[in-house]
Each structure stands twice: as structure tokens, then as C-alpha cells.
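> sequence plus predicted model, see below.
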Amino acid sequence: MIYGIGTDICDIRRIRETFERRGERFAEKVLGPHEIEVFRERLAKVPARGIAYLATRFSAKEAFSKAIGMGMRMPMTWRACEIVKAPSGKPEIRLHDGLAAWFDAKGLKAHVTVSDETDYATAFVVVETRP
């Protein structure tokens, strides 16, 4: 049964401007431990790819917070929710700390998809109850 859905669209230009103003502190606030490593690798190779990665993760976390009906308040934090890639390439949600405990206690499972184009990143999340 569906517990909640969330979607978000993000202007990559806005993320780029924020990153230019605040530097890596912005990325470190939004990205979890695994994500920050991927971000740094992508940014070093092709800066636009790094910024697009940051934008898709920002968008996915916003969509996830909407799907669980919590918004950005405890235990939902930027770094407690990571969007990682499964071996197949499929994006998945990995939760940490209190958010992971809350999610497991509710018996929930999440599905996420992300996409980006030149100026926009988008994400869609479906959260369902586990059978």
C-alpha cells in the first residue's frame, strides 16, 4: 500500500549559484558520506556533472521528505538520507541514524528516480508499506 509520494524539480542554475557563493560547505550540508565522495569525483572531472549530481540529490531528498510527510524536520535531515546507485545503476535511498530507525519502525520501503537536463533536475519518490 502506498504510504506517500513526493516529487521535486530543482533549477540547476540556482544550485550552481549557491555552490559558487558558499563553496563546498553547501555540498557538505546536503550530501551524505557516500554522496560527497561521488560529488567530488564528478566535480573534479567535469564541473557541470558535479553540480548536476548535487542538484539531483537535493531534489530527491526534497521529494523523499514530502513522501514521508515530514518535510525537513527531525529525524529527516539532509545527510541522514542518501541517494546511492545499486550495482544495476538504479538509484536507491539509504537512510542513517534516527531516520533509518523511524523508517524501519514504520515498516516502510522507498523507491526513487532522478533525472536532469541542462537547467533542471527532478526526482520522484514513492514510499510504500512493506507487506
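Now that the structure is in, tell me what you want to look at. Numbers count the residues shown, from 1 in each chain.
> for the rest of this, base every contact and every neighbour count on C-alpha atoms.
Fine.
> what's the first-to-last distance across stretch 89-108?
22 Å (CA to CA, to the nearest Å).
> got it, and stretch 79-89?
By CA to CA, the extent of stretch 79-89 from end to end equals 21 Å.
> which parts of that stretch are buried?
Using 16 or more other CA atoms under 10 Å as the test for burial, stretch 79-89 gives Arg79, Ala80, Cys81, Glu82, Ile83, Val84.
> take a look at this one as well, against the first:
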Amino acid sequence: MEIYIGTDIVENKRIQQAYEKYKDKFLTRIYTQKEIEYCFSRKEYIQCLSARFAAKEATIKAYYQAFKEILTFKQIEILGHKNQPAEILLHNIENHRNFKIKLSISHEKKYSIATVIIYTA
């Protein structure tokens, strides 16, 4: 088994500024419809968006280490579940290798952080 790790930290203000400047253009370029709906159902939607941005960046890093392929933001979907850890869904990937992917995300007032681990057989 091999293990690949990606991590990313985002200043929440950066995501807020991008959203305020580009609105839906920013959202639809980065996030899936489910992610947008989930985050905007939360009181602290900027922190939610930031945490998902960090998770997508961390996924891109770990996936590239493991398979030497670059994912796009929209190929990565971070699903939130109330009172449960978030999970990653990957869409439209050519990779048929056996692997598991795990995610840990956290956010607070100023920063959001994510770590992704990929386990390959």
C-alpha cells in the first residue's frame, strides 16, 4: 500500500473577495451545484466555501502525487453531512485503479484547512 497526502490552507477573506467580485461566475467555476446549495444553507457560508476550496486544492495535490494526473475543481465534489465528516466524490476520471480517498477539513474565522489522504493498493 502507498499513501499520498495533500494539504491546503485558505484565508477565508480571499474567498469572500472572489465571491463579492465575481459572484456566480466564481461559484460555478469552482463548485458543484450541491456544494453551492449546501454552503449557502449554512450561516457561515464563506467559511464553508473556503473549506471546500481548500479540500479541492488538497485533493488535486494528493491525486497528482498518486497518479500524475491533474484534476479540475469541478471533478471534485465535497459533500457535507450534518454532524458527520465531509466526503469526496470524484467525477469523470479515467483512473480505474483501486484506491481510497479520505478528507479532513476544518475552518475558523480567518482560515480554512484541508488534508486529503489517498491509499493505493
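Looks like it arrived, so ask away. Remember, predicted model here, so these are calculated numbers, not experimental data.
> quick revisit: so which of the buried residues of stretch 79-89 of the first structure belong to strands?
Cys81, Glu82, Ile83, Val84 (DSSP state E).
> return the member of the residues you listed nearest to Arg57 of the first structure.
Within those, the smallest distance to Arg57 of the first structure is 6.4 Å, found for Ile83 (CA to CA).
> I'd say that closest one and Phe58 touch.
No. Assessed by CA atoms under 8 Å, Ile83 of the first structure is found out of contact with Phe58, at 9.5 Å.
> tell me where the first structure has helices.
Using DSSP state H, the helices of the first structure run over 12-22, 24-30, 33-45, 47-67, 97-106.
> what packs against the third one?
Contacting helix 33-45 of the first structure under the criterion 3 or more CA pairs under 8 Å, 6 or more residues apart in numbering; DSSP states H and E are the following elements: helix 47-67, strand 81-85.
> try it again with 7 Å
helix 47-67 (3 or more CA pairs under 7 Å, 6 or more residues apart in numbering; DSSP states H and E).
> could you do the longest one as well?
Judged by 3+ CA pairs under 7 Å, 6+ apart, helix 47-67 of the first structure is in contact with strand 2-11, helix 12-22, helix 33-45, strand 108-116, strand 120-129.
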